[in-house]
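Asker: any chance you could fold what I've pasted below:
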Amino acid sequence: MIEAFGSVPSTGRTGLAADASSTGEAARWAVGLLTAARLPSEEFVAARLVPSFPSRAARPFTATLAEWRAKGPFTVRAYEPVAHKAWITLAGAAGKRYTLSLTIDSSGLIRILTLQPETVVPQVRTWDELERALSVPGVEHSVLAARLTPHGPLVLHESAADRPMPTGSAYKLYVLRALVHAIEKGEVSWDDEVTVRPELRSLPTGDMQELPDGTRVPVRETAHKMIAMSDNTAADLIADLLGRAAVEHAVAASGHHDPSLLRPFLTSHEVFELGWGAPRARAAWAQRDEAGRRRLLAEIAGPLTVRISDLGETVHHLGLDWHLTGYDVLHVLQGLLDDSERDATGTVEDILTAYPGASIDRARWPRVYFKAGSCPGVMMFCWLLVDPSGVPHVLVLRQASDRQDRIGDGLVLRGLGARVIASGLLHTDPADGTAAGSAADAEAAR
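Answerer: As a prediction, the model looks like this:
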């Protein structure tokens, strides 16, 4: 299991040194790779990376590391840990700044490690500023911010919120709802187990795809990884346990505006195989009706033939993704909030609050649900945040393009979400386009 979120805002080397978590330890090790007197050996580096670490497949990672080190010497300027992820801002030669990003798996090994020029997130003090920041040529975007009330959602701001768009891993919210419903009916228990099988193994994100065939994992742990680490294999194992029809029922029960858009409900394994492993099947998918698509899924069933390096061109325009409106996302988050409040075990709440997606002031938002989603040409982030008085708020940010390079790695979209949450905009009246004007809000928005 990954560690529950409990970090505090940290800056510079002091914050990095003080983080006693597995993420902090990995971050210090990664910074050491760039600041040590000598380039470490390949064996030393490989011991801390997952076996499937992407760069190792093409060339020794120490070659990449040598290129990074040439940009130094480095000084740590800022450190932001959030559960199993961390971002370290470094000042290099001539003061040029970089972001060292890392993600660890559940055993503490590093799954992703990148060094890029620092990502600068624009300030957001008004909804207009957010819209300007999201206006990128060749990229569709959508925003929905709402306060949940007993009389329905009170919309604070929206743009294209009723447009169906691909949302990547947001589909896992429906799988979790289907699981909760099955547990409530006594069909499944949290202590049941799923078994890793070749035909259910998917690609990252996550780490369950690394488990040997036949490994048995409790449903509770699998569901936790499905949401907190967005583990694709975990989601496919849960979906297989429940059956496709149960997840499709959860889509309709959660208020999706057009459930037929998610029928048949795809697993991540199926999207990868159709999208990048079977050109003829991909073309057939775009042309067939629902019944024909179900037959096609039966035809491609089996171990995955696609590797992470095969992913390239976008396929969401062919229906190979999970299309939701901003309101669909809001409704499934609201449904999970209701599910959590019925769950006397607290398991649903533990799963949904394990990873908040950004550093969030818990005095202002003591309860946070988060889910991200991405695929080539797709990026989305959504939050459900409950304030100290118990009022829930929802923020949904979505981007889609026919080119991945226009989307990037999501740091800007994630950062804009964090800016909105810190700004006070979610606490304003819908008629007011500016954030609350307190000194604390002004400082948080900086």
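Asker: hey, let's count contacts and neighbours off CA atoms from now on
Answerer: Noted.
Asker: mind jotting down where the strands sit in the protein?
Answerer: Ranges of strands in the chain, per DSSP state E, are 75-82, 85-91, 97-104, 110-117, 140-149, 152-159, 165-166, 193-195, 216-218, 323-324, 367-375, 378-386, 392-400.
Asker: so for residue 239, which of those strands sits nearest?
Answerer: strand 193-195 (10.4 Å; Cα to Cα).
Asker: sorry, back to before: turn the strands of the chain into a markdown table, columns for mean neighbour count and distance to residue 331.
Answerer: Listed next are those as a markdown table, based on neighbours: other Cα atoms under 10 Å; distance: least, Cα to Cα, whole Å:
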| stretch | mean neighbour count | distance to residue 331 |
| --- | --- | --- |
| strand 75-82 | 22 | 26 |
| strand 85-91 | 23 | 28 |
| strand 97-104 | 22 | 30 |
| strand 110-117 | 17 | 32 |
| strand 140-149 | 21 | 10 |
| strand 152-159 | 17 | 9 |
| strand 165-166 | 26 | 15 |
| strand 193-195 | 19 | 28 |
| strand 216-218 | 16 | 28 |
| strand 323-324 | 24 | 11 |
| strand 367-375 | 23 | 13 |
| strand 378-386 | 26 | 11 |
| strand 392-400 | 25 | 10 |
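Asker: and this one, please, so the two structures can be compared:
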Amino acid sequence: MVRRIVAVIAALTLTLGLPAAPALAASPAETQFAWLIDASARLPVPADELAQHLDQALLAADLNEALRPVAPLTPAAVISSSPTQLRQLVSSPAGTLLVSLTVNPSGLITGLRLTPYLPAPTTWTAVDSSLRTLAPRVSFAAMRISPAGCRLVHGQNPDTVRPLGSAFKLYVLGALAEAVKSGRLSWDTELPLNPAWKSLPSGVMQNEPDGTVHTLAEYADHMIAISDNTATDHLIHQVGREAVRRQFTRFGNSAPNAPVLTTREFFALKGWHYPAAASAYAALSPALRARMLPLLDRVPLTSITAWPNPRMIDKVEWFGSPVDMCQAYAGLWRQHEPAVNAALTINDGGVALPAAEFPTVWFKGGSEPGVLTLNYFARAADGDLVTASLMLSDPARPLDEASVAPQAVALLRGALQLTAG
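Answerer: Here you go, the predicted structure:
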């Protein structure tokens, strides 16, 4: 739109005999996007050319191989743009994709993601039809937030408690913000990595040397943006497990979340001597469960193995409903903490809402075998606050996330637009 306006102004000034307006210079992100489009039509791109456009981390990946199934790319609508970040749709032989591109101060590409972009439903009837195809168990709510609280606009089992996966990290973030507000902690408080608090992926902090120092704001950014489990556990230990439990209550979540598990304890219960340890834990009262946690904390990470199929997703997890997610987002919004907003806006979960229509978008999701939850908050251009939360689960079989997730994201994009409209 900006470029179209500039073009019109240029045409008028020529007609009037006035000096033409200077052309807008492309931003570093736009320049690299243009290169990507051009490069996609002439694969393979030589190594020396790649080195002129990609940082060292991306050079280690095989961009030619990644682009081959989707090339060539044709640019389409821009979702959002800044000098260092660009999110734009492209058409390709594989369908419409969302390109998320980030550059560093030197102009090299440091982040590049191509994700499926499916059309969003435009009616609640279409939303309901899509919901029925996603999983055996579904909870969904599209809601508006006002000073009076969360109001349901459309839903399916909106109050039904489901496993949250990593969406529980919203409550850790809220507890941290409360500790900062009280003066007990600061976003600039430094915390070294403790080997006893390291967890398993997702995330990257588990790979850093013990003792590496980060601020609490940096831990929060990692916890929310890339769902870093080691960052999460450090924050739980720093603010206190009981403070996180109280945050569930403060934000209106009454599901059974006591004691609050760290991610390391969660992995131990499901990936170490399963099902004996998990069954014993699930049978205990909350007070006795708390006494078992130090034993789980001593389980070496090397003794924990991944599990491909659902394991006790209704007994060993963190829990809440779509309505609870709206209340959590409403609580975080009321905290008016810039660091909270900064953490939640780094990653929009691929929903790709037009920035002009939705200047603020927050996201936190979660998953494990048999569980997928996606939760969005958005502030519309007119100031309206809306949320859309979708919780899918199957206690018997893993969900096909590669197929289900793009459909779920498109559904929630449509739900947010319908709710705001």
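Asker: dump the strands of the first structure to a markdown table, plus distance to residue 347 of the first structure.
Answerer: Formatted as a markdown table, these follow (distance: least, Cα to Cα, whole Å):
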| stretch | distance to residue 347 of the first structure |
| --- | --- |
| strand 75-82 | 21 |
| strand 85-91 | 22 |
| strand 97-104 | 23 |
| strand 110-117 | 26 |
| strand 140-149 | 23 |
| strand 152-159 | 26 |
| strand 165-166 | 29 |
| strand 193-195 | 16 |
| strand 216-218 | 13 |
| strand 323-324 | 26 |
| strand 367-375 | 13 |
| strand 378-386 | 17 |
| strand 392-400 | 19 |
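Asker: ok, which of those strands comes nearest residue 248 of the first structure?
Answerer: Ranked by Cα to Cα, the member of those that lies closest to residue 248 of the first structure is strand 323-324, at 13.4 Å.
Asker: which residues in the second structure does that closest one match up with?
Answerer: Using TM-score structural alignment, strand 323-324 of the first structure corresponds to residues 319-320 of the second structure.
Asker: ok, residues contacting the matching stretch?
Answerer: 160, 161, 162, 163, 164, 165, 168, 253, 254, 255, 256, 257 (Cα atoms under 8 Å, 6 or more residues apart in numbering).
Asker: residue in the first structure paired with the last one?
Answerer: Spelled out, it's residue 257 of the second structure. Using TM-score structural alignment, residue 257 of the second structure lines up with residue 262 in the first structure.
Asker: shouldn't that match be in contact with residue 320?
Answerer: No. At 9.9 Å, residue 262 of the first structure does not count as touching residue 320 under the criterion of Cα atoms under 8 Å.
Asker: quick check: which of the strands of the first structure is nearest to residue 310 of the first structure?
Answerer: Using Cα to Cα, these put strand 367-375 closest to residue 310 of the first structure, at 12.6 Å.
Asker: that closest one vs strand 378-386, what angle?
Answerer: Comparing the axes of strand 367-375 of the first structure and strand 378-386 via axes from the mean of the first three to the mean of the last three Cα atoms, to 10 degrees yields an angle of 170 degrees.
Asker: so where is strand 367-375 of the first structure in the second structure?
Answerer: Using TM-score structural alignment, strand 367-375 of the first structure pairs with 360-368 in the second structure.
Asker: excluding chain neighbours, what is closest to the match of residue 257 of the second structure?
Answerer: residue 322 (6.3 Å; Cα to Cα, 6 or more residues apart in numbering).
Asker: residue contacts, that neighbour?
Answerer: With Cα under 8 Å, 6+ apart, residue 322 of the first structure has these contacts: 165, 166, 167, 168, 170, 171, 261, 262, 266.
Asker: for the fourth one, grab the count of nearby residues.
Answerer: The reference is to residue 168 of the first structure. Residue 168 of the first structure has 24 neighbours, counted by other Cα atoms under 10 Å.
Asker: hang on, the earlier thing: most surrounded residue in the contacts of stretch 319-320 of the second structure?
Answerer: residue 164 (28 neighbours).
Asker: distance check, residue 414 of the first structure against residue 397 of the first structure.
Answerer: Going from residue 414 of the first structure to residue 397 of the first structure by Cα to Cα, to the nearest Å gives 9 Å.
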